[in-house]
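1. 3D, please:
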Amino acid sequence: MSVAALIVAAGRGVRAATESGQPKQYGRLGGEAMLTRTIRAFASHAGIDAVLVAIHPDDADLYAAASKAFAGRLLAPVMGGARRQDSVRAGLEALELHGPDVVLIHDAARPFADDALIARVIGGVGEARAPCPVCRPIRSVAAGGRVTGTVGREDLWRAQTPQGFKFDAILAAHRAAAQDPTLDFTDDTSVAEWFGLDVALVEGSEHNRKLTTAEDLAIADEMLRTEEKRAATSIRVGTGYDVHALGPGDAVILCGVSIPHTKKLVGHSDADVGLHALTDALLGTIADGDIGVHFPPSDERWRGAASDLFLKVAGDKIRARGGEIMHVDVTLLCEAPRIGPYRDAMRACMAETLGIDVGRVSIKATTNEGLGFVGRGEGIAAMATATVKLP
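-> Just a heads-up that it's a prediction; the model follows:
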């Protein structure tokens, strides 16, 4: 079964004229013409064998620019007529030379038809069936700008395109309708129903909305730009772990805060296990080695150094790549000292060092239930997780 798509793009779209005065189907959505997006939906679909576009005679140059990316995959455009049904009939007459079994007729002003919707319409075409995608209508009806009542929705639907047909049947229907100039149909299933074809309903899509007004275009454009920015963003998660032994002393430094204690952490720098683990986690999000690569213990420059220096460098490296630190989480494993009284000071210190809101900093603590080197009070360990957004 061969399937053709006929895209109707011959209207003037006066309710959504662009700033340059171009018809709406050539207005920009997410940096490209609306018609480009509509064509792509069908030209890239595995179930579509041919695509033809009906355009206005004045839009040849605009169409050439909008369809350039699909050169070689589209049939030559056909010039549309004064009414939508005239444009559709012109397109069907042109398609007859290619002999498709099925045709899907679609409005250019619906650029968000997806693969699943197109497949449902193709699958709904039968010997005497013309599938029309539909969605439920709004609840209330109005007259003169005022709500006049609520209509039961069981038998009411909002029709969408693409609408699918056996090619010979819909061509015959349009030819018959053209014999009476007083007949004016809003869509092709209306023509089919008038001609006696059986119209069936298939599930539509709320995303497949028709862009009618200038506000519709502006909203769709903003939506697409937001989605594309989100799609162009990579979320990275890095983890870190560090441990230092406890030795003679009177304070430990954890997450940038000095805490009175009967011992101190032993290390080349200030031995802040919390910041060391977090530094490794941050470096992990950009695949840039670990703390030992950038600040080797063999380098005397780092003897006794405050570990917030290491953390700041890791944060700066992320920002240098256009990244944003979304969240950091450190878990301290120790029997003593108690972490709770110092938690807020630790969060504030880390937030300031990284230049992020303190609401993005989490610190937790747990004991080791007396087990292992942590449980025996021989050392303190830390685990860290960092979440980073990168372009």
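
2. alpha carbons only for contacts and neighbour counts from here, please
-> Fine.

3. What is the burial count for Ala365?
-> Applying other CA atoms under 10 Å, we find 16 residues neighbouring Ala365.

4. Quick check: closest non-adjacent residue to it.
-> Leu332 (4.6 Å; CA to CA, 6 or more residues apart in numbering).

5. Would you confirm that the one you found belongs to a strand?
-> Yes. Leu332: assigned to a strand according to DSSP: H, G, I helix; E, B strand; the rest coil.

6. List the contacts of it.
-> Applying CA atoms under 8 Å, 6 or more residues apart in numbering to Leu332 gives the contacts Gly274, Ile363, Lys364, Ala365, Thr366, Ile380, Ala381, Ala382, Met383.

7. Give me the distance between the fifth one and Asp242.
-> It stands for Thr366. 15 Å (CA to CA, to the nearest Å).

8. So which of the two has more stuff around it?
-> Asp242 (20 against 14).

9. So the more buried one, which state does it fall into?
-> Following three-state DSSP, we place Asp242 in the strand state.

10. now the one 4 residues further on
-> Using three-state DSSP as the criterion, the local structure at Leu246 reads strand.

11. same deal with Ala82?
-> Quick answer, by three-state DSSP: Ala82 is coil.

12. ok, Glu228 - how many residues close by?
-> 12.

13. this one as well, want them side by side:
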Amino acid sequence: MRDVSEKQAADDKVAVVIVAAGRGARAGQANGPKQYQQIGGGAVIARTLDAFLTHPKIGPVVVAIHADDGALFRRAAGANADRVVAVTGGTSRQESVRLGLLALRSNAPGRVLIHDAARPFVDAELIDRTIAAIGERQGALPALPVADTLKRETAEGMIGETVSRAGLHAAQTPQGFPFWPILAAHEKAHHLGKADFTDDAAIAEWAHIPVKIVPGSPDNVKLTWARDIAMADQRLSSAPRFPDIRTGNGYDVHAFVPGDHVTLCGVAIPHDRKLSGHSDADVGLHALTDALLATCGAGDIGTHFPPSDPQWKGAASRIFVEHAVKLVRARGGRIANADITLICEAPRVGPHREAMTEALSAMLRISRDRISIKATTNEKLGFVGREEGIAAIATASVVFPGDVPE
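-> This is a model prediction of the structure:
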């Protein structure tokens, strides 16, 4: 088991523990544990991971898996396997959660969500509602009011009584908590040998941590039986689907200062001035970096390369683009197209377009016909028209694995 790195927990995003160590015997073992069975052309756990890894508020993700499932998990998760921390789970769900929380301890988040891998239909709105309800000493539980009439059975298999459903809810996951209180509750239960809690809200209740109910989702079903797997597969297979193509855009501007050249799209162009900036001030590449980062929700250029950091003083902006490309490819993305418009009165871009295209082709690792570099003036209007600086607009299109429902 390894801990989450300091870099992963550096921001204030919400951590996630996904429980995936069970054997899922009720779903049948012919095709392996239920979290690795196929629905809609992908593993159950792959859909679950994608729901959290694509959410902008989510930071480190820990997955508790069975000791025998390392290779199975990596195959099922694909490119996302390298974006999470996999730890060996315990013999019970409760113990797996505790071990997952411990993996976060050295660089603890403020808040954590705990989710069952077998709930692949969790959506962004439910995640948002749960996160919003977490307080410093308060947990959050998504739940649905019980709609069916409830009957209590006698020892003889007869109806003993009708149970009032007023105020009763069916609990779902993800359940959210302030990190340290829920970890302390799990540790206390472990040391006292109390191992009969069926979910984390029950442990929180036992530890006197208040838990707020938030509206659950009827789509957020837990796949328990073989029939559930079959119905989930049918649901996904019959839904109209479209390729997961994402488009990001970026904008940047830099002012002129005294100098002898400008760097645009990786090419040094002789000029009577240069652009002011902490790095080489390549306005085109800065805009392109933001566009690429936008396709996978990875923030902006300032997030990764803050101008306050002296190591980036005078740095070549191709470093920024190549970093963004690496992030996109780590998520399984394929760059389909890059389009940059440079807005300036001078210098002339046309004579250098071929060199710029060549430089971008090497940075992006795509063919030249997928790259467009255009230039326009601002018709003497505004700061660009007064030749006070240069602006750039960039658009990037990236194809990610899988598809999305209509």
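
14. Got a TM-score for the two of them?
-> Once superposed, chain against chain, the TM-score is 0.56 (TM-score structural alignment, normalised by the length of structure 1); 229 aligned residues with a CA RMSD of 1.7 Å.

15. Tell me which residue is most central in structure 2.
-> Structure 2 has Leu53 as the residue nearest its centroid, 2.3 Å off, counting by CA atoms, centre = their mean.

16. Now do the contacts for the equivalent of that one over in structure 1.
-> Leu53 of structure 2 maps onto Ala43 in structure 1, with residues paired by TM-score structural alignment. Residues in contact with Ala43 of structure 1 (CA under 8 Å, 6+ apart) are Ala50, Val51, Phe70, Arg73, Leu74.

17. can you put those in TSV and add neighbour count?
-> TSV is the format used below for those (neighbours: other CA atoms under 10 Å):
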residue	neighbour count
Ala50	19
Val51	22
Phe70	14
Arg73	15
Leu74	17
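
18. Which part of structure 1 matches stretch 122-133 of structure 2?
-> Under TM-score structural alignment, the match for stretch 122-133 of structure 2 is residues 113-124.

19. Quick check: Phe179 of structure 2 touching Val112?
-> Yes. Contact criterion CA atoms under 8 Å: Phe179 of structure 2 and Val112 qualify, at 5.6 Å.

20. Just give me the neighbour total for the corresponding residue of structure 1 for Ala184 of structure 2.
-> Using TM-score structural alignment, the partner of Ala184 of structure 2 in structure 1 is Ala172. Ala172 of structure 1 is flanked by 15 other residues according to other CA under 10 Å.

21. what's the mean gap between the helix or strand Ala172 of structure 1 falls within and the aligned bit of structure 2?
-> Secondary structure assigned from DSSP states H and E places Ala172 of structure 1 in helix 167-177. Helix 167-177 of structure 1, aligned to structure 2 and superposed, deviates on average by 0.4 Å (mean CA distance after the TM-score superposition for structure 1).

22. After that helix, which helix or strand is next?
-> helix 188-195.

23. so where is whichever helix or strand comes after that following helix in structure 2?
-> Sequence-wise, the next helix or strand downstream of helix 188-195 of structure 1 (DSSP H and E) is strand 198-203. Residues 210-215 of structure 2 are the counterpart of strand 198-203 of structure 1, counting by TM-score structural alignment.

24. And for stretch 265-284 of structure 1?
-> Counting by TM-score structural alignment, stretch 265-284 of structure 1 corresponds to no residue in structure 2.

25. Could you tell me the end-to-end distance of that stretch?
-> Span of stretch 265-284 of structure 1 from end to end, CA to CA: 24 Å.
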